[in-house]
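K.L.:
No letters, just coordinates:
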């Protein structure tokens, strides 16, 4: 095996089908991150499942189309807190630069 090359992984058909279902519910990138599978691999499984349903070796397509789930209260609070944190970091950076400027001017 050459350096820098990962060994080829083999996944069961059940794992692929569950991965495609998860990708349909939470999104491809999030599902790939959760499962530790490359995003492109998960996309290939989804396309093969929808393009050739019923062919041997293909993953069954998800039973329903992916729907956008409503934002829960926790997700809304999380995004609000992230914005608040970003604002606080910006304030700290401005104060740090102002302090350096005025410290230089007093010499």
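P.N.:
Now that the structure is in, tell me what you want to look at. Computed from a predicted structure; not experimentally measured.

K.L.:
only C-alpha atoms for contact and neighbour calcs from this point on.
P.N.:
Will do.

K.L.:
Next, residue 11: secondary structure please.
P.N.:
Classification of residue 11 into helix, strand or coil gives coil, according to DSSP: H, G, I helix; E, B strand; the rest coil.

K.L.:
Distance check, it against residue 41.
P.N.:
For residue 11, the distance to residue 41 (CA to CA, to the nearest Å) stands at 11 Å.

K.L.:
Put this next to the previous one:
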């Protein structure tokens, strides 16, 4: 069983790759092949760049915002579970004390 290491790309590389797609007029798949990366990565980077530009942000700030939102949603779910547990416990003890 072979273990593959994940390649990581700098933000500058990603921005330049997206810029190449926009300015060259070549298909995304061809630019990806020329750069030696998978075409789905370049499609995703391009979509992220477009979404960030629509919001007036950078890709990094948009990704940080999305990561924070995910973390807050998880925290919110935990807090709801704790609240529901405490409600049930309070109801149980209120019934016991009667």
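P.N.:
It's in. Small disclaimer: the values here were computed from a predicted structure and weren't measured.

K.L.:
Can you pick out the residue with more neighbours from residue 11 and residue 41 of structure 1?
P.N.:
Neighbours per residue (other CA atoms under 10 Å) separate residue 11 of structure 1 from residue 41, with residue 41 holding more: 12 against 8.

K.L.:
any idea how far the helix or strand that contains that one is from the chain center?
P.N.:
Using DSSP states H and E, residue 41 of structure 1 sits within helix 39-51. How far helix 39-51 of structure 1 lies from its chain's middle: 16 Å, per CA atoms, centre = their mean, to the nearest Å.

K.L.:
what's the helix or strand that that helix is followed by aligned against in structure 2?
P.N.:
Downstream of helix 39-51 of structure 1, the first helix or strand assigned by DSSP H and E is helix 73-105. Counting by TM-score structural alignment, helix 73-105 of structure 1 pairs with no residue of structure 2.

K.L.:
Give the buried residues for helix 73-105 of structure 1.
P.N.:
Within helix 73-105 of structure 1, not a single residue qualifies as buried, counting by 16 or more other CA atoms under 10 Å.

K.L.:
Show me what it packs onto, helices and strands only.
P.N.:
For helix 73-105 of structure 1, not one helix or strand is in contact under the criterion 3 or more CA pairs under 8 Å, 6 or more residues apart in numbering; DSSP states H and E.

K.L.:
centre of the chain versus it, how much separation?
P.N.:
On CA atoms, centre = their mean, the centre of helix 73-105 of structure 1 falls 26 Å from the chain's centre.

K.L.:
Please apply the same query to stretch 36-44 of structure 2.
P.N.:
16 Å.

K.L.:
Stretch 27-45 of structure 1 too?
P.N.:
Worked out by CA atoms, centre = their mean, stretch 27-45 of structure 1 lies 8 Å from the chain centre.
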